[in-house]
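> return a 3D structure for these sequence lines:
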Amino acid sequence: MNLSPLPAIMLEPLVRAALLEDLGRAGDLTTDAIVPKNHSATTVLAARQAGVVAGLDLARLAFRLIDETVQVTVECPDGSEVAHGQTIATVSGPARAILTAERTALNFLCHLSGIATATASVVAAVRDHGAKIVCTRKMTPGLRAIEKYAVRAGGGSNHRFGLDDAILIKDNHIAIAGGIRTAIERARSSVGHLVKIEVEVDTLTQLEEALGFAPDAVLLDNMSVDELRHAVALVAGRAITEASGRITLGSAAEIAATGVDLISIGWLTHSAPIMDIGLDYRDS
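Predicted coordinates:
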C-alpha cells in the first residue's frame, strides 16, 4: 500500500491539545509519585485483536512531546494487517514519560486503527467488484484529517474533505433553489472550472432530470438494489455514480454488484469501534 503520512505540523496541535487536556493543572500525579525519576522502561504496543493499524505517528508524537528521548521502533506500520497478540511497535525510554503519554497515544492509535479495520472489512467485501469504498463528512469534530487518513490506511478512499473543495447539491439545496436545474445552474456559475458538481437524487425520475444538466457525479441516496442497477444503466458512464444510505457490511457486496462507482459509508468514521491495542511492560 502506498500510504503517504500526514505532515507532523498537522498532527502536533491535535496531540499537544490532547496531552494538555490530560495533564490538567498538576501533571501526572500517579506516575510522578510512584515511578523513580531516572527509571527507564521498555514497553510494546500490542494488538489485542486482529485488525489494521493506523495512527502510529500520533502515538509517537504523544510520547516524544512528553520526552523527546523516548524511542518508538515500529514493526507494523500504518496500513498493516496484524494478528491478535502481534507487536506493533516497541516504546523505550524514560518510564515516567511513557506512562504519562500512554493513554493519549492509545486513544489516537485505537480510534484510528478501528476506522482502518472497519474500512478494510468493507473493502474486502466488495473486492470482486469495481466500486470504491469512501467516507463522508460525518466525522469527529477536529479530527477530520486523521480520520480520513485512517480510511485510506484501511484501503478506502476519501469523499470531499469539506464544504470548500467540491459542490454537493443535496435535497435541501434543491428545495430552496426551487428545482434541480436552478440549483445546478447557480452552482456552475459560481465556481471555477476545477470544482466538481455532484447532485443527490432519491428517485430515477430525479436522476434523469439531473443528467440533463451534466453533473460530474450523482449521489443515489437510499435506493434499493434494483433501483441502483437501473440508475447505473441510465447514467451509462455520463457521470460518476455513488450509492449512499444505510449501507452495511452485509449489504455492501450486493450494492457493489450493481455497478456503482462509489459506495459512501458514514459509520466508518462516526461509529467504528476501536481496535483494542495495549501498552505492555516488558521486564528486562
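
> alpha carbons only for contacts and neighbour counts from here, please
Will do.

> next helix or strand past the longest helix anywhere in the chain?
Counting by DSSP state H, the longest helix found in the chain is helix 95-125. Counting by DSSP states H and E, the next helix or strand C-terminal to helix 95-125 is strand 132-134.

> show me what that following strand is packed up against.
helix 95-125, strand 262-264 (3 or more Cα pairs under 8 Å, 6 or more residues apart in numbering; DSSP states H and E).

> try 6 Å
If you count contacts as 3 or more Cα pairs under 6 Å, 6 or more residues apart in numbering; DSSP states H and E, strand 132-134 packs onto strand 262-264.

> other residues contacting the strand it packs on?
By Cα atoms under 6 Å, 6 or more residues apart in numbering, the surrounding residues in contact with strand 262-264 are 131-135, 242-244.

> separation between the closest residue in space to I277 that isn't next to it in sequence and R64?
Sequence neighbours aside, A47 is the residue nearest to I277 in space, at 4.6 Å (criterion: Cα to Cα, 6 or more residues apart in numbering). According to Cα to Cα, to the nearest Å, A47 and R64 sit 21 Å apart.

> buried residues, the host helix or strand of A233. List them.
According to DSSP H and E, A233 maps onto helix 225-235. Neighbour counts over helix 225-235 (16 or more other Cα atoms under 10 Å) mark 225, 227-229, 231-232, 235 as buried.

> name the nearest residue to I247, ignoring sequence neighbours.
Nearest residue to I247, sequence neighbours excluded (Cα to Cα, 6+ apart): I265, at 6.5 Å.

> and N38, by the same measure?
In space, and not counting its chain neighbours, N38 is closest to P94: 6.8 Å by Cα to Cα, 6+ apart.

> quickly note the distance from that neighbour to V70.
P94 sits 7 Å away from V70, going by Cα to Cα.

> the buried residues of helix 225-235 into CSV, with extra columns for distance to Q86?
As requested, the buried residues of helix 225-235 are exported to CSV (distance: Cα to Cα, whole Å):
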residue, distance to Q86
V225, 40
E227, 44
L228, 41
R229, 42
A231, 45
V232, 43
V235, 47
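
> among those residues, which one lies nearest to G142?
Taking Cα to Cα as the measure, G142 lies nearest L228 of the buried residues of helix 225-235, at 33.9 Å.

> sec struct for the closest residue to the closest one other than its chain neighbours, please.
Spatially, and ignoring its direct neighbours in sequence, L228 is nearest to T258 (6.3 Å; Cα to Cα, 6+ apart). With DSSP: H, G, I helix; E, B strand; the rest coil as the basis, the three-state label of T258 is coil.

> sequence B follows; please return its structure for comparison with A:
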Amino acid sequence: MTAPLPDLLIEPIVRAALAEDLGRAGDVTGAACIPADARMNAVFAVRRDGRISGLDCARLAVKVMDPDARFEALVADGDDASAGTELARVWGNARALLAAERVALNLLCRMSGVATLTRAYVRAVEGTGAKIVCTRKTTPGLRALEKYAVRCGGGINHRYGLDDAILIKDNHVAVCGGVGPALARARAEVGHLMKIELEVDSLGQLEEALPFRPDVVMLDNFSPEHLRAAVALAKGKVVLEASGGVNLDTVRAIAETGVDVISVGALTHSAPVLDVGLDAI
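Here you go, the predicted structure:
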C-alpha cells in the first residue's frame, strides 16, 4: 500500500484550485438554484477500469467547502477498480458539494490517470528487474500529487526537483567543456549524501565518465543494441538508466537489455485522465 500524502501538503493545492473555480462571486448556479439548507447524498464512481489515486484530494475538496460533510472512501489509493465501481460516498450541504465537485473530480481523474498509465508500464516490464520511474515533466503546481500517483501505479520517483540530486545533462557538459570537467566539479562541490547522475549520448561518453564514479548514468536515446553494449561495459559499476523515446511498444525491449531503471516522461505529461463521475443518489 502506498503511504498517503499528508493533508498538510494536499490542502493548499485543493484550496487554490477551489479559489480559481469559485472566482469573484462563488458558485452562482448553486446559489440561484439550490436552497441554502438543501442536503445531498452522492457517490464517486469510476466509469472505466483503472488504478485509483487522489481520493484524499476529493475528500479535502468536499471538506473545505463543507466541514461537516461526511466522506466515506470505499476503496484505497493504489487499488484497481473496474468500470462502475463506487469509490466513495459523500453526504453534505448540496451547494457545497456541487461547488466542490469539479475540483474533486479534476484531481481524482488526473491522478488516477497517471496511476493507471504507470501500472501499464510496470506490468510491461515485469520479470526483467527494470524499474519504471517518472521525471520532472509534471504539471506546474501538481508535482507532489503526480509523483504520488506514480507510486500508486507501482512506479518509482526520480528526483523531485533541482535541489535533491545532481543531474548533469548535455547542456551542462557543453558549458563545462566535457564530461570529465563536469563530473570533477560536481564531485568536488557536493556532500557525501548527494547523488550524482550524468546523461550521456554515446558509449564513448560512458567510457569517459566511469573513472569519475558517477552514481547513475542516464543513457539518452540509446538503441537497444547500444543499451546492451552499455550494460556489458558498466553493469555493476553504476546504476544505468535508459531514457528517451520510451513508450508502451518499446519499453519491454528496453528493459530486456539489462538496464536498471527506465525513466518515462509520459507517465505524467501524457497520461489520459481516468473517467470518474459524481452522481446524486
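
> so what number do they get for TM-score?
Overlay of the two chains. TM-score (TM-score structural alignment, normalised by the length of structure 2): 0.98; 281 aligned residues with a Cα RMSD of 0.8 Å.

> what about the residue nearest to I277 of structure 1, distance to S92 of structure 1?
A47 of structure 1 sits 18 Å away from S92 of structure 1, taking Cα to Cα as the criterion.

> buried ones in the longest helix of structure 1, by neighbour count?
The neighbour-count check on helix 95-125 of structure 1 (16+ other Cα under 10 Å) flags 95-120, 122-123, 125 as buried.

> likewise for stretch 160-174 of structure 2?
Under 16+ other Cα under 10 Å, the buried positions of stretch 160-174 of structure 2 are 165-170, 172-173.

> contacting residues around E21 of structure 1?
E21 of structure 1 neighbours (Cα under 6 Å, 6+ apart): none.

> next structured bit after the strand or helix carrying it?
Using DSSP H and E, the element containing E21 of structure 1 is helix 8-23. Note on helix 8-23 of structure 1: by DSSP H and E, the next helix or strand toward the C-terminus is helix 29-34.

> and that following helix, what does it pack against?
By 3+ Cα pairs under 6 Å, 6+ apart, helix 29-34 of structure 1 packs against no helix or strand.

> run the last query once more with 10 Å
Here helix 29-34 of structure 1 touches helix 95-125, going by 3 or more Cα pairs under 10 Å, 6 or more residues apart in numbering; DSSP states H and E.

> what angle sits between the helix it packs on and helix 8-23?
Counting by axes from the mean of the first three to the mean of the last three Cα atoms, to 10 degrees, helix 95-125 of structure 1 points 120 degrees away from the direction of helix 8-23.

> quick one: helix 95-125 of structure 1 to structure 2 mean distance?
For helix 95-125 of structure 1, the mean deviation from structure 2 after alignment is 0.5 Å (mean Cα distance after the TM-score superposition for structure 1).

> and what about M40 of structure 2, helix, strand or coil?
The three-state label given to M40 of structure 2 by three-state DSSP is strand.

> give me the mean deviation of the following helix or strand past the helix holding A233 of structure 1 from structure 2.
Using DSSP H and E, the helix or strand that follows helix 225-235 of structure 1 towards the C-terminus is strand 240-244. On superposition with structure 2, the mean distance recorded for strand 240-244 of structure 1 (mean Cα distance after the TM-score superposition for structure 1) is 0.4 Å.

> ok, residues contacting strand 240-244 of structure 1?
Strand 240-244 of structure 1 is contacted from outside by 131-134, 136, 198-200, 215-225, 228, 231-232, 235, 252, 255-256, 258-266, using Cα atoms under 10 Å, 6 or more residues apart in numbering.

> same question, stretch 59-68 of structure 2
With Cα under 10 Å, 6+ apart as the criterion, stretch 59-68 of structure 2 contacts 7, 10-15, 17-18, 55-57, 69-73, 88-105, 107-108.

> repeat that with 8 Å
The contact list for stretch 59-68 of structure 2, computed with Cα atoms under 8 Å, 6 or more residues apart in numbering, reads 7, 11, 14-15, 18, 69-71, 92-93, 96-97, 99-101, 103-104.

> returning to what we had before: of the contacts of strand 262-264 of structure 1, which is the nearest to D280 of structure 1?
C135 (32.6 Å).

> show me the contacts for the closest one.
Shown in contact with C135 of structure 1 (Cα under 8 Å, 6+ apart): 148, 151, 156-159, 264-266, 268-269.

> pick the one among these closest to A83 of structure 1.
Taking Cα to Cα as the measure, A83 of structure 1 sits nearest to V151 out of the contacts of C135 of structure 1, at 19.3 Å.

> is that closest one in a helix, a strand, or coil?
helix.

> thought it was touching I115?
Yes: here V151 of structure 1 lies in contact with I115, judged by Cα atoms under 8 Å, at a distance of 6.2 Å.

> report how many residues lie close to the closest residue to L99 of structure 1 other than its chain neighbours.
What sits nearest to L99 of structure 1 in space, not counting adjacent residues and going by Cα to Cα, 6+ apart, is T31, at 6.9 Å. T31 of structure 1: 16 surrounding residues under other Cα atoms under 10 Å.

> same check on A182 of structure 2?
So A182 of structure 2, with other Cα under 10 Å, has 20 neighbours.

> now it: how far from C176 of structure 2?
For A182 of structure 2, the distance to C176 of structure 2 - Cα to Cα - is 5 Å.

> overlap in contacts, those two.
Common neighbours of A182 of structure 2 and C176 (Cα under 8 Å, 6+ apart) do not exist.

> average offset of the helix or strand L220 of structure 1 falls within relative to structure 2?
Secondary structure from DSSP H and E places L220 of structure 1 in strand 217-221. For strand 217-221 of structure 1, the mean deviation from structure 2 after alignment is 0.3 Å (mean Cα distance after the TM-score superposition for structure 1).
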